[in-house]
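Asks: quick one, what's the 3D model for this:
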Amino acid sequence: MQRHMHAGDGGHILVLGRDGATTPALSILYGVDGQRNFRFATGSHGVEPLWNGQAYPDFASAWLAAQAVHALIRDDSTGLHEYETANREHLWARAWHQQHFHRSGQLPLIRLYAQAHTQLQNCQSAFGKAEMKTVVDRLAFEITRAAYHRHMTVADMIEESDMLAINLRSANMIKQRARAYVATCMDPVTRPELDILLDRVVSYIPRRCP
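Replies: Here you go, the predicted structure:
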């Protein structure tokens, strides 16, 4: 469909769909413009939609902004605060999504996991918590997969990174998060193989008293 767009024209918008959760008196449309940015519009039935002048780099940002505007129209201060908070937290997650494609020269996985986990704990909105949880779970999976290929326990990787602020027994939680990521985010075709991989990785080996 992009071939039919006016390339570089921010005012030429392809409608992607309508938000069915809005009130009958008000509808929200979503679209993508000729600059490949996402847009939203508000309008009433039978009236030409009014497209918001702000463009967004991803659909989630456009959706959150539209919901905030809708809450403002409804005079819903609680909803407005929730969506504004979610939008701020989405920017945190978006930065992590971008890092997924640019891993060169970055911090070790354990340090990245610790940073993302801190941001998850700081999230206040339901949307932000869900999105950051996926980021943390993905990093947990990458840690576990790295431990498998290096024939190490997850606890060994924590010790190697000098991130002892992460309790060694939290290695179990890392493995649980990795399993959750495989169960909810990975292609079902690959899950059996990845489950076997996870089964073979030891979280930690308890220290025994002499």
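Asks: CA atoms for contacts and neighbours, from now on please.
Replies: Will do.
Asks: how much space between the nearest residue to residue 109 once chain neighbours are set aside and residue 50?
Replies: For residue 109, ignoring the flanking residues on the chain, the nearest one in space by C-alpha to C-alpha, 6 or more residues apart in numbering is residue 143 at 6.2 Å. Distance, residue 143 to residue 50, using C-alpha to C-alpha, to the nearest Å: 47 Å.
Asks: now swap in residue 131 and tell me
Replies: Using C-alpha to C-alpha, we find residue 131 at a distance of 30 Å from residue 50.
Asks: so for those two, which sits in the more crowded spot?
Replies: Comparing residue 131 with residue 50 by neighbour count (other C-alpha atoms under 10 Å), the higher total belongs to residue 131, at 19 against 13.
Asks: residues making contact with stretch 73-91?
Replies: When contacts are defined by C-alpha atoms under 8 Å, 6 or more residues apart in numbering, stretch 73-91 is touched by residues 60-61, 64-65, 67-69, 71-72, 123-128, 131.
Asks: buried set for it?
Replies: Neighbour-count burial for stretch 73-91 flags 79-80, 82-87, 89-90 (criterion: 16 or more other C-alpha atoms under 10 Å).
Asks: of these, which is the nearest to residue 99?
Replies: Relative to residue 99, the closest of those is residue 90; by C-alpha to C-alpha it sits at 14.2 Å.
Asks: before we compare anything, build this one as well:
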Amino acid sequence: MRELHTAPAAWHLQHSHPETLVSYFDPWQPVTRQLDMLAHRFSAVKALCDAQMDSPATENAELAALRDSLAFHLLRASMWWQVDFSPRAVTGLQATSFMQHVRRHTDRMVDDETLLDVLTWQHYMHRADSGHIMVTGVDPLCRGNTTILYGIDGHRGFRFALRRAGQSLSWNDITHPDFIAACLNARALHCLLETECTAIGEWDLAREEHIQASRYHTQHFRTANQPNAVENYATALEQFSRCRSRFGRFEFESIVNKMAFSVILAAHEQDASIADLLRHGATRPVSSRVAGSLKKRARTHVATGTDPLRRPGLDAMLDQVETGFALSGGN
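Replies: This next block holds a predicted model:
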């Protein structure tokens, strides 16, 4: 990352465009990592823009456009995955100031302005009409003769449609609260149509387990500051142990790793050891096996669930936190 020290603006203009950071139609990309990258890159690029405004040089219009684009996609991603988003808590900006950046972007990008409206005020939609649906995209991962299309309806709900060659488009009646829920249902029916899939039970399990996982996604931006980090970790770990679908295990492993990181962060902020937190932070006994895996899971979260630009600082923080008791594997 040496470029960041010599030409940070140029580096961000090459590497921080939202289309390289987030994949809206691929549920196998971790939600935690994509949200963290969007939030961190927005703050970093905004800081660069602010620094330019304080200098005699003229503001870099391309960098300002990138800042505004990141603001829009941070908002869109939060609604896409049903994540509670407070501009002030996440970016330090008042909602009105943050939305000014979003508006500057949508003033330039008509399609994004339309999508934002469908996700929020729905001035252009038949509001409360489940039959009025804006198509948002096609599933890039499905194979065979059946195409999956996704959309958002007049209830701001996520919908999908299946279209076979030579047949008309048919929207499924179910409205889903987030994109991943719609995607899992769509993939299940696609599998059934294309292959008479005998693994339909796997999809049913995945949908049930996603309902549990989505509650953690909703709290994504809140968990770092919650006082019951140990309890949250123990609960998530227990739910992870019960997952039977491949997708459920994928989602919950990412969640458990994030919860483990939250425990380490809490220990760091309280200048306590992990052992101290585990002894006093949970209503249930925590085994040494669970305690021993905390740092490993936290490091995995830093490596796979956060912006790579944050990794050196977060790894250094993890190194500073003491385990507090003798365990095989050490820190």
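Asks: returning to that earlier point: alignment lookup: the residue nearest to residue 109 of structure 1 to structure 2.
Replies: Aligned by TM-score structural alignment, residue 143 of structure 1 pairs with residue 263 of structure 2.
Asks: quick check: its match touching residue 231?
Replies: No - the pair residue 263 of structure 2 / residue 231 is not scored as a contact, 9.3 Å apart, by C-alpha atoms under 8 Å.
Asks: who has more neighbours, the two?
Replies: Between residue 263 of structure 2 and residue 231, counted using other C-alpha under 10 Å, the more crowded position is residue 263 (28 against 18).
Asks: how about the more buried one, what does it touch?
Replies: 229-230, 233, 274, 277.
Asks: state the distance from it to residue 14 of structure 2.
Replies: From residue 263 of structure 2 across to residue 14 of structure 2, the span is 34 Å (C-alpha to C-alpha).
Asks: same check on residue 125 of structure 2?
Replies: From residue 125 of structure 2 to residue 14 of structure 2 the distance is 36 Å (C-alpha to C-alpha).
Asks: structure 1: strands as residue ranges?
Replies: Taking DSSP state E, the strands of structure 1 run over residues 13-18, 27-33, 38-43, 50-51.
Asks: give me the number of residues near residue 128 of structure 2?
Replies: Residues lying near residue 128 of structure 2 (other C-alpha under 10 Å) number 12.
Asks: how about the residue nearest the centre of structure 1: what's its closest non-neighbour residue?
Replies: Nearest to the mean C-alpha position of structure 1, by C-alpha atoms, centre = their mean, lies residue 131 at 3.6 Å. Of all residues not flanking residue 131 of structure 1 in the chain, residue 93 sits nearest, at 6.5 Å (C-alpha to C-alpha, 6+ apart).
Asks: neighbours around the equivalent of the one you found over in structure 2, how many?
Replies: In structure 2, residue 93 of structure 1 lines up with residue 213, judged by TM-score structural alignment. Using other C-alpha under 10 Å, residue 213 of structure 2 has 20 other residues around it.
Asks: so what's residue 213 of structure 2 up against?
Replies: By C-alpha under 8 Å, 6+ apart, the residues touching residue 213 of structure 2 are 248, 251-252, 255.
Asks: can I get the residues you listed in CSV including distance to residue 267 of structure 2?
Replies: Output for the contacts of residue 213 of structure 2, formatted as CSV (distance: C-alpha to C-alpha, whole Å):
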residue, distance to residue 267 of structure 2
248, 29
251, 25
252, 23
255, 19
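Asks: neighbours of the equivalent of residue 108 of structure 1 over in structure 2, just the number please.
Replies: In structure 2, the residue paired with residue 108 of structure 1 according to TM-score structural alignment is residue 228. Using other C-alpha under 10 Å, residue 228 of structure 2 has 16 neighbouring residues.
Asks: gap between residue 228 of structure 2 and residue 286 of structure 2?
Replies: In this structure, residue 228 of structure 2 and residue 286 of structure 2 are 14 Å apart, going by C-alpha to C-alpha.
Asks: likewise for residue 118 of structure 2?
Replies: According to C-alpha to C-alpha, residue 118 of structure 2 stands 46 Å off from residue 286 of structure 2.
Asks: same question, residue 4 of structure 2
Replies: With distances taken as C-alpha to C-alpha, residue 4 of structure 2 is found 42 Å from residue 286 of structure 2.
Asks: likewise residue 41 of structure 2?
Replies: Distance, residue 41 of structure 2 to residue 286 of structure 2, using C-alpha to C-alpha: 36 Å.
Asks: again, but for residue 162 of structure 2
Replies: From residue 162 of structure 2 across to residue 286 of structure 2, the span is 47 Å (C-alpha to C-alpha).
Asks: the two: who's more crowded?
Replies: Neighbour count, other C-alpha under 10 Å: between residue 162 of structure 2 and residue 286, residue 162 has more, with 20 against 16.
Asks: what's the closest non-adjacent residue to the more buried one?
Replies: Distances taken as C-alpha to C-alpha, 6+ apart put residue 148 closest to residue 162 of structure 2, at 4.9 Å, once the chain neighbours are dropped.
Asks: surely the one you found meets residue 136?
Replies: No - between residue 148 of structure 2 and residue 136 there is no contact under C-alpha under 8 Å: 11.2 Å.
Asks: those two: who's more crowded?
Replies: Set residue 148 of structure 2 next to residue 136 and count neighbours by other C-alpha under 10 Å: residue 148 wins out with 23 against 16.
Asks: now do the contacts for that one.
Replies: By C-alpha under 8 Å, 6+ apart, the contact set of residue 148 of structure 2 is 138-139, 142, 160-163, 186, 190.
Asks: ok, those residues in structure 1: which stay?
Replies: Counting by both residues aligned by TM-score structural alignment, their matches' C-alpha atoms under 8 Å, the contacts of residue 148 of structure 2 that remain in contact in structure 1 are 138-139, 142, 160-163, 186.
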